[in-house]
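> Pasting the sequence and the predicted model now:
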Amino acid sequence: MLQEHAKIVDFIATAEGVTGRKKLQKMIYIMKKLDIPFQEKYEFHIYGPYSEELTARVEELCDMGFLSEALEDKGSYVQYKYDVTTEGQEFRKVLGKSILENPLTAGKLNSKSGRFLELTATLLYFDNLNRQEQLAKLHVVKGKLNFTAVEIEESFAFIKELKSQ
């Protein structure tokens, strides 16, 4: 059981911290779609793929002192920042080695905005469909976000880049 917790700590450590709950959800989902062995189950939710299991594990990791959770008041919302604590770095060693074959992937994901990751995760959620059907689904479930053709092409290119690593 704690192996799955250690994978999350390892990922956040490799990413050098993650700012935003939604962003963390999308980053882990994208990694899972890249065949990184995260076990959390995802369902489609308001902001795209979402895992209650991941939310619970992150809360448990904070309670155990392996992750720190800092809240930043942004006026109309609160943003969360997750970092690995010293105890978390020790706990991470449970894995033996990182689950990421290419640690640069975590940094690449972390450099993207939550909006871009939501788009990318949503496209990946519908990756069993052909491109035209994916776009149609995207416009149905994310129509209010008004993703531009440029953003969508950048997301498809990013997915291709991640899969080629």
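Nice, I can see it. Small disclaimer: the values here were computed from a predicted structure and weren't measured.
> CA only for contacts and neighbour counts going forward, please
Will do.
> in this protein, which spans are helices?
Using DSSP state H, the helices of the chain run over 2-14, 21-33, 52-63, 86-92, 104-110, 114-125, 131-141, 149-163.
> Let me know how buried the nearest residue to Ala106 once chain neighbours are set aside is, in neighbour terms.
For Ala106, ignoring the flanking residues on the chain, the nearest one in space by C-alpha to C-alpha, 6 or more residues apart in numbering is Ala15 at 4.8 Å. For Ala15, the count of nearby residues is 20 (other C-alpha atoms under 10 Å).
> another structure for you, compare them:
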Amino acid sequence: MFKDHAKIIKAISVAGEVAGRKKLQKIIFIAKKLSFPFQEKFAFHFYGPYSEELTLRIEELCNMGYLNEVREKKSGYYQYCYTITDPGIDFLSMHELEMPALQGCLLDMNMQNARFLELVSTVLYFDSLEKEEVVEKIFTLKSKQKYTHEEIDEAYAYIEQLKEKAKLN
């Protein structure tokens, strides 16, 4: 049970700080699709892939004092930032987690904006479909985001870059 909690702590630890709940959801989903051993189940939701399990784990980890959640007021909304605490570092030291390529992938993803990660995670969610079908789904399901063909091509290229980084895993 706590091994899955430790993986979430490890992800936030190697990322340094993750700003935004949506961003955290997308980072973990993308990492899972890159074959990192995250166990949370994801379903397609309003903002792309979403895991209720991940939301509950994050809440538990904050309640146990292993993660710090800070609510920051942004222009018209609140954003939640996550960092590991000292008890979280101690907890992590009790678990053997061999994911050597995780840090490079997560640091890279953490530098991207949430909108782009939403696109990348949506592409990966529908990765069993042909590219043309994925593009059609994006234009239908994500019409409010107004993604362009160029952004979709960038997402596909970015996925390939991440797959190369993840090969060390």
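Alright, I've got the coordinates. Computed from a predicted structure; not experimentally measured.
> out of the helices of structure 1, nearest to Ile46 of structure 1?
Evaluated over these, closeness to Ile46 of structure 1 peaks at helix 131-141, with 8.5 Å, by C-alpha to C-alpha.
> Where in structure 2 does that closest one align, residue-wise?
Aligned by TM-score structural alignment, helix 131-141 of structure 1 falls on residues 131-141 of structure 2.
> which other residues reach the matching stretch?
With C-alpha atoms under 8 Å, 6 or more residues apart in numbering as the test, stretch 131-141 of structure 2 has contacts from Leu119, Thr122, Val123, Phe126, Asp127, Lys146, Tyr147, His149, Ile152.
> Return the distance of it from the chain's centre.
From the chain centre to the centre of stretch 131-141 of structure 2 is a distance of 21 Å (C-alpha atoms, centre = their mean, to the nearest Å).
> can you pull the buried residues of it?
Val134, Val135, Lys137, Ile138, Phe139 (16 or more other C-alpha atoms under 10 Å).
> what's the closest of these to Ala114 of structure 2?
Ile138 (15.7 Å).
> and the helices of structure 1 as TSV, adding distance to Glu72 of structure 1?
Compiled in TSV, the helices of structure 1 are given as follows (distance: least, C-alpha to C-alpha, whole Å):
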stretch	distance to Glu72 of structure 1
helix 2-14	18
helix 21-33	12
helix 52-63	16
helix 86-92	22
helix 104-110	18
helix 114-125	16
helix 131-141	29
helix 149-163	28
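> Of those helices, give the one that comes closest to Lys41 of structure 1.
Nearest of the helices of structure 1 (C-alpha to C-alpha): helix 52-63, 6.8 Å.
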